[in-house]
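Colleague: Please work out how this folds:
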Amino acid sequence: MPNSVSDVPANVPAPIAVGVTGHRAERLGTIDQSVLAAQVDGVLVAIERAAHGACFRLVGSLAEGADTIMADVALARGWQVDTVLPFAREIYERDFDQAEAAKLHRLLAVSTDVFELPGARDESGGSSSAYERAGRIVLAQSDLLLAIWDGEPVRGRGGTAQIIEEAIATSIPVLVLDPESPRPPQLLWRGLNAHELGPESVETVARGTVQDLPRLFSTIMLAEAPPPDHSRRGWLEAGRRAYALAYPLLLAAAGVRRPRAADFRKPKPPPRPASIADPGSIDARINHTLLPYFDEADCAATHAAQQFRGAFVSNFALAALAVILSLLGLLIPVHLKPLLVLGEFTAIASILTITHTASRAGWHQLWLDRRQLAEQLRCLALSARLGDLLLHGVAGESARAGTIMIARRLGLPSARVDTAYLAATYARFIDLLDDQMAYLGREAARMHRLEHRLHRLGAVLFAVTALLCIAVLLIEGLGALLPDRMAGLAHRLPLGVTVISAALPAIGAAIYGIRMQGDFAGVVERNEILAERLAQVRRIAIDEAASFDGLRRLVARTAELLTADVSQWLRASKARPLALPG
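Modeller: As a prediction, the model looks like this:
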């Protein structure tokens, strides 16, 4: 068994997390705990058989009763055990008598990771709040919740019934073992429905048995696969960089930014300094497991975006060029016209080749998928420090699979949430906000300049065309008034003007097509709105006193803003796939 989830080799699936909740010893009453342990063992055997070849970790709080029974059984079966404590361990052990405290110490000693939350008994409702907080961290870690529950409604804050309700509300499947009933364990899982029916509760969620576990784990283990590579044919790689140059050249021509050396090669992740974090810490896991994937996804998204943008810029430019070459046939000698025909054919063939290549290579979809994955990993790098792995409710199936694959390898932080831990996490959070706001500001300014200059250039081209038309009308009028003097000019000028007056609108139409395809104005608007919302979150973070719950709330809000912005951007981008300009 690996010492921690981060020790799992990249080609081996990470442990599936089974969270636990259940009644305490006094609630179990006269139930024979050895019999209950045998029932739990039977359930774990059913889980192992349903997910053949997988390994598991049990996540719970080691509360006296159901939690410790399940932990002992899981350890006996070779499972990894991770523990979420509602308080610092020396405070938590006050809930136990001497014998049970010794058992707690033993289980903590064999737990792979122990996350000690900042519960405070001296506050009003502090104990209930602490147990509720611990239960929610268990849910945030879990692929499946195993509950020892008698079916009775909620009796107190943070109790078993509440945690089960919250699990179902967040689409976490729950396997319920009723210690007072002879009926087999029940699987409460919305995935048993034939159709998506919206939010569920304990009363409405579909019910199954352990016979449905193979179906459940086939769904859970599907998310272990990384997102597919949309570059399906190696020969497509060769032309990518040439097409990708069109977009940075457009930025340079518009005076938005100068060409960079990076524009001429495939992006590579920047070197990161060697980590000095403790090898078992969550920081080391993030540095070792998450950041390489984030860098790869971010570079892949940047490269695919440049390819896609370069492709549509090339297409519209080549379409305008084909029109211009055709018009030049009116001016040049006949023996040179085959060269123009060849050039026009080459332009049209290039458009067809670019469109076909981009579609086969999936540049557009690759860009969207990798950008979504990168943003989810950006949020995960912070939320994982607070025990939230983003296993549930992540939009985008391909990106979700990549996020879950990495999240399972991060597992539970092995740390005590004290003042220093909170301060360090707050500092990382502020850095994330500042970094994102700075990026959004730069990108909005760049896209605003590009949109404004392209719009102005297009307007100038059409204005020049209108002036040329007026000039032709004046010349024709003078030709009618002064036929002897103006005959030669009236004969030569209109043909050249005809070519120019047709070429300029073709270029203007190409510029308009680039603006609409790139949606530069929309990018500016979305970036400015998101930057302002992140600034509001930052002001709240600065004004509020540092607390674990407050930080979790702010991180969740930031993740919601970033992923919602990506989802909105994806919807806008998917409405503009690469197509033949026509």
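Colleague: CA only for contacts and neighbour counts going forward, please
Modeller: Noted.
Colleague: quick one, what contacts the residue most central in space within the chain?
Modeller: For the chain, the residue nearest the mean C-alpha position is residue 376 (3.0 Å; Cα atoms, centre = their mean). Residues counted as contacts of residue 376 (Cα atoms under 8 Å, 6 or more residues apart in numbering) are 399, 403, 559, 563.
Colleague: Residue 224 belongs to a strand, doesn't it?
Modeller: No - Residue 224 is assigned coil when assessed by DSSP: H, G, I helix; E, B strand; the rest coil, not a strand.
Colleague: My guess is it contacts residue 398. True?
Modeller: No - here residue 224 lies out of contact with residue 398, judged by Cα atoms under 8 Å, at a distance of 10.8 Å.
Colleague: Next, the second sequence, to be compared with the first:
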Amino acid sequence: MNKVHQPILTDIPLCLRVGVTGHRDAALAATNRAALEQVVAEILLQLSRAANNVLWRYAGIYSGNTAQLQVTSALAEGADRLVAQQALNVGWALHALLPFSPLSYLQDFESQTSKNAFTALLDRAEVVTDLAFDHDTAQLAGYEAVGKVLARNIDVLIALWDGKPARGPGGTASVIDMALQEGVPVVWVGLSDDVPVQCISPSLGIIQQAPWQIWLGDYVEKTLTPPLESTNVLESKELSQFVNASPGRFRKGWLYPFFQWCISGRIPQKTDFLQSDVQDLTLREWQTFSENTAAEMPDTQASAVIHQHYVKADLMASMLAQQYRAASILNYVLASMAVLMALLGLLLKDLKLVWILLELSLILGMLGNTYIGKSHRWHQKWLDYRLLAEQLRVARYFALIGANSLKQHRLISSFYQAQHVSWVNWYLTAVIRSVNLPAGQLNKACTEQFSLGLTTQLNAQIVYHHHTAARAHKADHRLHILGEVCLYGTLLACLGYLGVAVFAGTVTYNVATWVTFITALLPAFGASSYGLRAHGDYEGIAHRSELTAAQLSDIAERMTYSEHDLASLLALSELVRQVKSTELRDWRVTFERKALAIPG
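Modeller: This next block holds a predicted model:
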């Protein structure tokens, strides 16, 4: 393959995360251990070659000179340690994901040799995540939680499995099912004498049409490869523009905040004009959340990394939204004013040339405004950047407890593939993939503090959606009233003309001219009012915001009465993601069709 030269350089390293599950030593005793080790080493080398090939080809996009290859293992006896040791042997990083504290976990291992082997591997782990379940009272829950967290935080699962059904929660077959449900493919290493290797796809099942080496290499390359200039110039260009973009100091599109003031009563804020004020506000909000949760959280580094990407996406999305909306409003205003200029020629005929020139200028202004907005893709970029920002907003919270899942992002990637936003999904998954599980102990104090912090954030989002719904209702109502006023004004003008014609017998030229002026101008203003109402989808915004607020309120209430343990938080995090995914999908589908256009 040829090297692709793309000067887009991001600050995202190329990472590949591999998990391991499998049976313990008793089940592996009858197998050829040396053959197993050789096969596992071959799998890891195949994964390494595929990842490094992507990095070599796209060195102008990913940062760093080497791929960050990670194996996540619970370090139980048997398969967990076998794969972990082979990973270390071939230069991979080891991340230990433990169900209990290391001291409690040692009780699972009978011999001193086994305990020493566990300690030796633990010492070589770059990251150790302790889920802190009680070994005596919640042993099975601990094993099950390890499987859930593992499945959410890997790209490929290596399973040393005898092919038999699950014997209990957290067992090999159970973890395989969790991985497949998360959209993670499984490399199944059999335990028979010939040690067969098969790949299991979440959607296709066991792969039989290609050797496992080829299928696995293709999967890794497709997963890690960014949008290609050779296959999709627009996607590659959009990625490059986002990476190289800067929000700047000032916002454009100042017409929009004043329009909001008129139709919804929202007074313009400094944040409508200064990007630095928006950035400061976002920083203060995040610092408040971090300060309230950091005391008990073992590791906030992953969350901080995601937050930096969120800030840029959020600032860019807000700026472009204001530009796009202001441009849309300006088009309707210019169209109405063009009609007014044309009609003024009826009243002030001596200035006919002036009105024609003004009308022409307004039309040219409308055409120029539309051309600039389309050529800079304000509408599409707003949709893309907001989609990215909202998913990063959620991801930065769940990174604190290792609850991020690429499953939802893979589904979103599939859903939006036809809408040409694959760069958004590549960027999002690359960012999430690049951060580690939190290092340290996720004990009860940690999960309780996280629950409190997340509940606060959910309540803030609920308040935001209630305010958004109220403003949207008011805007929709006022535009509706304006349209009705124009309609009834036209009706009264027509009735007045008929009254004069019937009772006076004749209608003077001046009266007829004014009636023509009014009955032509008011419908034009009414049509613009309706166009603004439909284009802004204020009724739809209000409905979506009310629905989202109700769903988030339900989750916040559940969180208040939950056990505040890791298992509960993993389940609730899935609900939050589902609500946000539904909201984003509905919003995207609605506004995708509302591109900047000339009213007509």
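Colleague: picking that back up, quick one: which of residue 224 and residue 398 of the first structure has more around it?
Modeller: residue 224 (21 against 18; other Cα atoms under 10 Å).
Colleague: Report the contact partners of the more buried one.
Modeller: Contacts here follow Cα under 8 Å, 6+ apart; on that basis residue 224 of the first structure touches 13, 14, 401, 402, 404, 405.
Colleague: Show me which of these is closest to residue 371 of the first structure.
Modeller: Nearest to residue 371 of the first structure among the contacts of residue 224 of the first structure: residue 402, at 11.8 Å, using Cα to Cα.
Colleague: what lines up against the closest one once you look at the second structure?
Modeller: Under the alignment by TM-score structural alignment, residue 402 of the first structure pairs with residue 427 in the second structure.
Colleague: Which strand or helix spans its match?
Modeller: Residue 427 of the second structure is part of helix 422-433 when elements are defined by DSSP states H and E.
Colleague: going on from that helix, what's the next piece of helix or strand?
Modeller: Next in sequence after helix 422-433 of the second structure, counting helices and strands by DSSP H and E, comes strand 440-441.
Colleague: okay, and that next one goes to which residues in the first structure?
Modeller: Alignment of strand 440-441 of the second structure against the first structure: residues 415-416, by TM-score structural alignment.
Colleague: so how far does the matching stretch sit from its counterpart in the second structure?
Modeller: Stretch 415-416 of the first structure, aligned to the second structure and superposed, deviates on average by 1.5 Å (mean Cα distance after the TM-score superposition for the first structure).
Colleague: circling back: who touches the match of residue 402 of the first structure in this structure?
Modeller: For residue 427 of the second structure, the contact set (Cα under 8 Å, 6+ apart) comprises residue 226.
Colleague: and if we set it to 10 Å?
Modeller: When contacts are counted by Cα atoms under 10 Å, 6 or more residues apart in numbering, residue 427 of the second structure touches 10, 12, 224, 226, 227, 239, 243, 309, 388, 433.
Colleague: does the last one really touch residue 14, like I thought?
Modeller: Yep, that's residue 433 of the second structure we're talking about. Yes - between residue 433 of the second structure and residue 14 there is a contact under Cα atoms under 10 Å: 8.3 Å.
Colleague: Residues that sit against both of these two, list them.
Modeller: Contact criterion Cα under 10 Å, 6+ apart; residues shared by residue 433 of the second structure and residue 14: residue 224.
Colleague: Neighbour count for the two, which is higher?
Modeller: Neighbours were tallied for residue 433 of the second structure and for residue 14 using other Cα under 10 Å; the higher tally belongs to residue 14 (26 against 23).
Colleague: ok, of the contacts of residue 376 of the first structure, which come out buried?
Modeller: By neighbour count, with 16 or more other Cα atoms under 10 Å, the contacts of residue 376 of the first structure hold 399, 403, 559, 563 as buried.
Colleague: of all these, which two lie farthest apart?
Modeller: Within these, two members stand farthest from each other by Cα to Cα: 399 and 559, at 14.4 Å.
Colleague: can you pull out the strands in the stretch 201-350 of the second structure?
Modeller: 205-206 (DSSP state E, counting those that start in this stretch).
Colleague: Please read the previous query as pertaining to the second structure.
Modeller: Assigned by DSSP state E, the strands in the second structure fall at 13-22, 63-73, 93-98, 127-130, 156-160, 186-189, 197-201, 205-206, 440-441.
Colleague: what would those look like in a markdown table with distance to residue 305 of the second structure?
Modeller: Listed next are these as a markdown table, based on distance: least, Cα to Cα, whole Å:
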| stretch | distance to residue 305 of the second structure |
| --- | --- |
| strand 13-22 | 12 |
| strand 63-73 | 14 |
| strand 93-98 | 19 |
| strand 127-130 | 17 |
| strand 156-160 | 23 |
| strand 186-189 | 29 |
| strand 197-201 | 31 |
| strand 205-206 | 35 |
| strand 440-441 | 18 |
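Colleague: re the thing from before, and the corresponding residue of the second structure for the residue nearest to the centre of the first structure, how far from residue 306 of the second structure?
Modeller: Aligned by TM-score structural alignment, residue 376 of the first structure pairs with residue 391 of the second structure. Distance from residue 391 of the second structure to residue 306 of the second structure, counting by Cα to Cα, to the nearest Å: 10 Å.
Colleague: Give the residues shared as contacts by the two.
Modeller: Joint contacts of residue 391 of the second structure and residue 306 (Cα under 10 Å, 6+ apart) are residue 428.
Colleague: For residue 86 of the first structure, see how far away residue 572 of the first structure is.
Modeller: The value you get for residue 572 of the first structure to residue 86 of the first structure, if Cα to Cα is used, is 44 Å.
Colleague: out of these two, which sits in the busier spot?
Modeller: residue 86 (26 against 14).
Colleague: residue in the second structure matching that one?
Modeller: Aligned partner of residue 86 of the first structure by TM-score structural alignment: residue 99.
Colleague: before we move on, back to that, just send the buried ones among the contacts of residue 376 of the first structure back as TSV, with distance to residue 428 of the first structure too.
Modeller: Compiled in TSV, those are given as follows (distance: Cα to Cα, whole Å):
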residue	distance to residue 428 of the first structure
399	24
403	20
559	14
563	19
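Colleague: re the thing from before, nearest to residue 474 of the second structure among the strands of the second structure would be which one?
Modeller: strand 13-22 (46.5 Å).
Colleague: Mean deviation, that closest one versus the first structure?
Modeller: Strand 13-22 of the second structure sits 1.4 Å off on average (mean Cα distance after the TM-score superposition for the first structure).
Colleague: can you give me the angle that strand makes with strand 93-98?
Modeller: Interaxial angle, strand 13-22 of the second structure versus strand 93-98 (axes from the mean of the first three to the mean of the last three Cα atoms, to 10 degrees): 50 degrees.
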